[in-house]
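Colleague: only geometry, no sequence info:
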């Protein structure tokens, strides 16, 4: 492992794309293109692209004005409006976008069928989905006179998942893909971490795509078995650079997908897959969807302001679309921890040098490596006044995104707070974390929610990641068994995200335990119902503390 102290695209004037500060000239297709001497000048052209069922899909093309120029092409497929994408990534006069300002590529940005300019296209069906459209569009691009026949795909969130749907159909011209902040398949734990539905996530999906199918399967039944295997990594025959954010809601699913690709994709491309991970929330790259508000000052701390995602994407495309030998990199994993300046590389994730460290929850509020005192802590849990979600792995714009101060959570009577002593050397959290303890509740069901925090010298808790467990629905989440009130239950809470976070000297590691975390997770009504629909009862949650109540974290 070694540190990379500079951006991947800097300091390489003779290798990789020319994405210098000289902007690419962009003109509309009906403008006079003149007689350009090179491929610098580009045309914007609105097109309708035919696909296999006879539909026409709306797109714009950015291509060389010089008809003699043939370039590799990057395809973006979006449900959020191609014009919105153009406004941010091509027309924004102040934003730097190294990939989309590159002179070495053409671009096609497409409205999904049923959305925006493609709203008149027939809806998706059992035989025609977004992946089939992607397959046809990749072929269309490869046949255009301004294309050199090599196509890559790029995109975030929904624009990410459609890349997997396209890739598994193996379009011949698809040579590389950069799926950012998503995972290949829908999974139970993506939707129901710890057996509890992610309520604000469902609110977002319901607004755009409908959420009924997910709510119809609150246990891990055969539908989930089918959904989790719907797309097969073995059908992927193009190298992929999977991008994950430590504070993104798809963090674990994206990293799991990367591991599945390395182990199970077409053998010819397994060595080409890469993982890029950094201190980003879901909106860190900008322009993912419409209707989002401006990011706050706190959220901008975890925004990709230096466009590292695009810089690494450009380098990945240079290696696989342009065949530049100096553009690739050997180590499979490139990552940067929160609160660290340097990029690091590793052959695997988590890195081979991580170890698991344990702290016990003591009755005096300490996280102790030894000597934790035994006792209980009882917390009130009111479904009509739940512990509020403050930041984290959120999607809806009504909630903060990423690491956020937990002042309101800590101040409530329904929170049990535990902290280590101040660390004297950097404590590098690197990988996964979980909490194991015994709990009981006065009703027939309950939840245990935990938040892992960084505590500054003034005692302020900043969220790193969180997790929850429904007591009636333990792993493997296929059978709900209602509780006997007050009967002790062994609980394991897996925190939802992989983390790379450095607790700096003088700071402390913190853990907040509550009976809810709404609206990131649904409220437990405590009456045996799978969801909170307005009816519920209050409960008391009792935690058994001492050496057997343990926080386990992977560290370096």
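Modeller: The structure has been received and is ready for your questions. Note that this is a predicted model, so its numbers are computed, not measured.
Colleague: make it CA atoms for all contacts and neighbour counts henceforth
Modeller: Noted.
Colleague: show me what contacts residue 246?
Modeller: By Cα atoms under 8 Å, 6 or more residues apart in numbering, residue 246 lies in contact with 277, 278, 279, 280, 281, 497, 498, 499, 500.
Colleague: those in strands, which ones?
Modeller: Members of the contacts of residue 246 lying in strands (criterion: DSSP state E): 277, 278, 279, 280, 281, 499, 500.
Colleague: neighbour count added to the contacts of residue 246, as a markdown table?
Modeller: As requested, those are exported to a markdown table (neighbours: other Cα atoms under 10 Å):
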| residue | neighbour count |
| --- | --- |
| 277 | 26 |
| 278 | 25 |
| 279 | 25 |
| 280 | 26 |
| 281 | 30 |
| 497 | 24 |
| 498 | 25 |
| 499 | 29 |
| 500 | 28 |
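Colleague: comparison target below:
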């Protein structure tokens, strides 16, 4: 259990000087397993043969399938192999498919063909070369397709009957939905950067401030794709491209769903529930299928990895300093190979002896960045409250004047990236920033920070964003992690699934909405997404609060609210930071 501990301070002036929260010690790094991300068996075959075809589904929709099989000396190798497949957006692996164009090993899974696998790409209905209409985004039509496809692959003459699934981003979600259907042939799933519950991913804190809205493609876009074998004239591709235009416009669907229990007339469903793996958690557990989860500290969905891990017994997590679906120079493919060899071939790869969670600590001493743990949150973490007292952070509540600012709807962040890898950023003057004194020692923060704020607004609602930031001695600011909450959806509840210890949860049903009364202070509690980061000696921790974010889409508060932050003994605003004490 995480417990608070004392913070040593020396008051030198109105700007206090922090002498240390908890210095990083080299002993904090757990011994790394010998085989973690170092699995390099020799290739058995020297080439790959690709072919494609259409597979009809129960309702006549034809799914495009690309099959990569091993060759030796230029000849197709006969025999049976385990199958790994990817429920994607086109069999061509476009950048928008969730595996193409990124610095990611998800794009390299075909290399496992040389190690005795068949690797298969399947375009989801209403996407890519497949025919049909996309009703929602990971709806039960797609889930049934995934069941049927898994079993079809198991029956093929080149298949051993053991089938694995992989994917990242939208295809990571698709991989989870295969598990919800419990196909008998499914033996392992490797999924990255997915949502456990779509509301918490797409409308985090009740606010639509995220890049993900799903694919939108024109007929011309689809016609640029490579056709399936036998359709060189693109007759079926043309049919598919035209059918796709009847698909549900996903952005319009998301805008119809401001609450977790909202109904979409476009799909005749409370789609947050229908399209979320969390709704089928018991089916996932009953499947007993091993799950390996990949995440990144700079990915919008990183909290979903730990929530999924807490709800799927036996699951594993690897999370590094990466953006969405990236793995940079980390040998993720070797870890995927090790996982699939264990569960699809029965090879003792050593993975069963590993701790279930591997995480990277940013700015940790060289050689100690990768850590391993059996528990999350870390049992040694101590929640240290930092009180937002006027213009500064301090270890205890004090009577401070309220701080007011007006939400800015003109905020921009030109260097934040684009698409699925867009990042939060510090925009000077966009809200209120409160910094602590310079740190006297390197200080590790690992886990979820928890914001506990008292605010008022001159409007019936306000979108509250909180950022934990690292201020360097030269004044440059780095956003370490973030959280957000729509003030009207502040009512807390008990989640219907396991949450990491101490993380608040908001049901956010329509009946839970509590509009603000102008000038009346209310309490908001919400988490910041998990991180593992070392604030270096001489740097300062800073909390910035704003009423807007450059990533907001479909903003639903027309007039920028005037927001007031209170911090006094009766209304103490704070952010509790999960600090790893020195020597732990």
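Modeller: Received it, and whenever you're ready, just let me know what you need. Since we're looking at a predicted model, the values are computed, not measured.
Colleague: hmm, back to that, tell me which of the contacts of residue 246 of structure 1 persist in structure 2.
Modeller: Retained in structure 2 by both residues aligned by TM-score structural alignment, their matches' Cα atoms under 8 Å are the following of the contacts of residue 246 of structure 1: 277, 278, 279, 280, 281, 498, 499, 500.
Colleague: helices of structure 2, start to end?
Modeller: Counting by DSSP state H, structure 2 has helices at residues 140-155, 170-181, 198-202, 219-223, 235-244, 250-255, 271-274, 281-287, 302-311, 332-344.
Colleague: average distance between the longest one and structure 1?
Modeller: If I follow you right, that is helix 140-155 of structure 2. Compared with structure 1 after fitting, helix 140-155 of structure 2 deviates on average by 2.2 Å (mean Cα distance after the TM-score superposition for structure 1).
Colleague: now for that helix, which elements pack on it?
Modeller: Counting contacts by 3 or more Cα pairs under 8 Å, 6 or more residues apart in numbering; DSSP states H and E, helix 140-155 of structure 2 packs against strand 81-88, strand 159-168, helix 170-181.
Colleague: try it again with 7 Å
Modeller: strand 159-168, helix 170-181 (3 or more Cα pairs under 7 Å, 6 or more residues apart in numbering; DSSP states H and E).
Colleague: quick one: residues in contact with that helix.
Modeller: Here helix 140-155 of structure 2 makes contact (Cα atoms under 7 Å, 6 or more residues apart in numbering) with 57, 124-125, 159-163, 177-178, 181, 183, 185-186.
Colleague: again, only using 8 Å
Modeller: Helix 140-155 of structure 2 has contacts (Cα under 8 Å, 6+ apart) with 57, 83, 87, 124-125, 159-163, 174, 177-178, 180-186, 274-275.
Colleague: that helix versus helix 170-181: what angle between them?
Modeller: 80 degrees (axes from the mean of the first three to the mean of the last three Cα atoms, to 10 degrees).
Colleague: returning to that earlier point: got the ones in strands among the contacts of residue 246 of structure 1 as CSV, with distance to residue 531 of structure 1 columns?
Modeller: Formatted as CSV, those follow (distance: Cα to Cα, whole Å):
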residue, distance to residue 531 of structure 1
277, 34
278, 34
279, 32
280, 30
281, 27
499, 29
500, 33
